[in-house]
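Fold the following for me, if possible:
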Amino acid sequence: MCYDYHGTWENFTGPNAALYDPKSNVSTSSGIGSWIQAGVSPKKLVMGLPLYGRTWKLLDPNVNGIGARAVGKGPEDGILDYYQVLEFNKENNAIVNFDGQTVSYYSYAGGFWVGYDDSITIDWKVQFARSRGLGGYFFWALGQDKDWIISKQASNSWDH
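A predicted model of the protein is given here:
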């Protein structure tokens, strides 16, 4: 499971499934690396990826990056399925940001913040799994990818 690294149990925003984290070891690369260093064969490891985003209500809507102070859950009790993230972004004219350090996306609008993956970040993460010789990847949960946007990209990335 390479997700739920951050959520509304914390009082600050963060990427749901950071591939890397330059400020801590709470990341997929660190976790996978630890298992391999401990002697687990990479072929026995499978990378779990989320098809949903984690949401927060920002303490100050003008402070809205990764690590921004938060005061609770955002829309849908703190979790949006991927297709709901797309709807949130469109309906609220959200500002969307890619964070290259963590290989994740986040968006914000109206005092709410969403951390999530899209087909681009999933592509990078599947390529990471493949390059490390992992046994594969899985999604939680497939029904959250309404039009199979992310799952198709992941399949193509794994096969090529």
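
all contacts plus neighbour counts: C-alpha atoms, from now on.
OK.

Quick check: closest non-adjacent residue to residue 112.
Leaving aside its chain neighbours, residue 112 sits nearest to residue 57 (4.6 Å; criterion: C-alpha to C-alpha, 6 or more residues apart in numbering).

Test my guess that the one you found contacts residue 113.
Yes. Between residue 57 and residue 113 a contact is recorded at 6.4 Å, counting by C-alpha atoms under 8 Å.

So for those two, which residue has more residues nearby?
residue 113 (30 against 25; other C-alpha atoms under 10 Å).

Helix, strand, or coil at the more buried one?
strand (DSSP: H, G, I helix; E, B strand; the rest coil).

where do the strands sit along the chain?
Assigned by DSSP state E, the strands in the chain fall at 46-50, 52-58, 70-73, 79-81, 95-99, 104-109, 112-116, 136-140.

compare with the first, here's sequence two:
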Amino acid sequence: MSRFLIVDTLADISSFRESLTRSEAGGFCSFEGWVRHTNDGRSVSGIEYVAFIPLAMSEGQAILDETQARFDITTSLAMHRTGYLEVGDIAVWIGVAAPHRDAAFRACRYVIDEIKKRVPIWKREHYVDGCVEWVACHQDAESGHVPNRMDESPETRV
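The predicted structure follows:
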């Protein structure tokens, strides 16, 4: 079973957490990314996530494998949603178990930052005023640079 999941309906988060329980783990860190009601000063009613699933699954698993090699952790799991999500819905969930808390915190942060940079998932924001726009999902964590082709749909990008 892959430890990186793409799902179109919310899965049971408690089962994800339970699947990471290990006797050698003394710390657990999780992150939930939620759909918020505003972005760049605009009122949001929801977000539609679209993924190129084969590459998203492969790249997501590669990120978790890198995390395992890079940090002193026991195990990790990540889930990203696709489809239309309403304000307050969980869009992404990450869990990391480790012998010590510091590694769990650092690894969890690494996973979300790498997902945002590398996994081919696009988001289309739906605004309260009726407008719908593709927006940047990815940015360079160090510079804050957002790719400038977000006005195109994922289907037309090369």
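
And the TM-score between these chains?
Superposed pair, TM-score by TM-score structural alignment, normalised by the length of structure 2: 0.32. Supporting alignment: 84 aligned residues with a C-alpha RMSD of 4.8 Å.

Let's have the strands of structure 1 in TSV, adding distance to residue 31 of structure 1.
What follows is the strands of structure 1, written out as TSV (distance: least, C-alpha to C-alpha, whole Å):
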stretch	distance to residue 31 of structure 1
strand 46-50	10
strand 52-58	20
strand 70-73	26
strand 79-81	23
strand 95-99	20
strand 104-109	17
strand 112-116	19
strand 136-140	14
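
Quick one, which of those gets closest to residue 124 of structure 1.
strand 104-109 (9.8 Å; C-alpha to C-alpha).

how many degrees apart are the closest one and strand 95-99 in direction?
Put simply, strand 104-109 of structure 1 runs at 160 degrees to strand 95-99, going by axes from the mean of the first three to the mean of the last three C-alpha atoms, to 10 degrees.

Can you spell out which helices and strands pack onto strand 104-109 of structure 1?
Identification of packing neighbours for strand 104-109 of structure 1 by 3 or more C-alpha pairs under 8 Å, 6 or more residues apart in numbering; DSSP states H and E yields helix 82-91, strand 95-99, strand 112-116.

so which of these is the most packed in?
Highest mean neighbour count among these (mean count of other C-alpha atoms under 10 Å): strand 112-116, with a mean of 28.

Show me the helices in structure 2, by range?
13-19, 53-70, 101-118 (DSSP state H).

Which of those helices sits closest to residue 42 of structure 2?
When the helices of structure 2 are compared by C-alpha to C-alpha, helix 101-118 sits nearest residue 42 of structure 2, at 21.3 Å.

re earlier: can I get the helices and strands packed on strand 104-109 of structure 1 in JSON lines including distance to residue 155 of structure 1?
Formatted as JSON lines, these follow (distance: least, C-alpha to C-alpha, whole Å):
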{"stretch": "helix 82-91", "distance to residue 155 of structure 1": "17"}
{"stretch": "strand 95-99", "distance to residue 155 of structure 1": "22"}
{"stretch": "strand 112-116", "distance to residue 155 of structure 1": "19"}
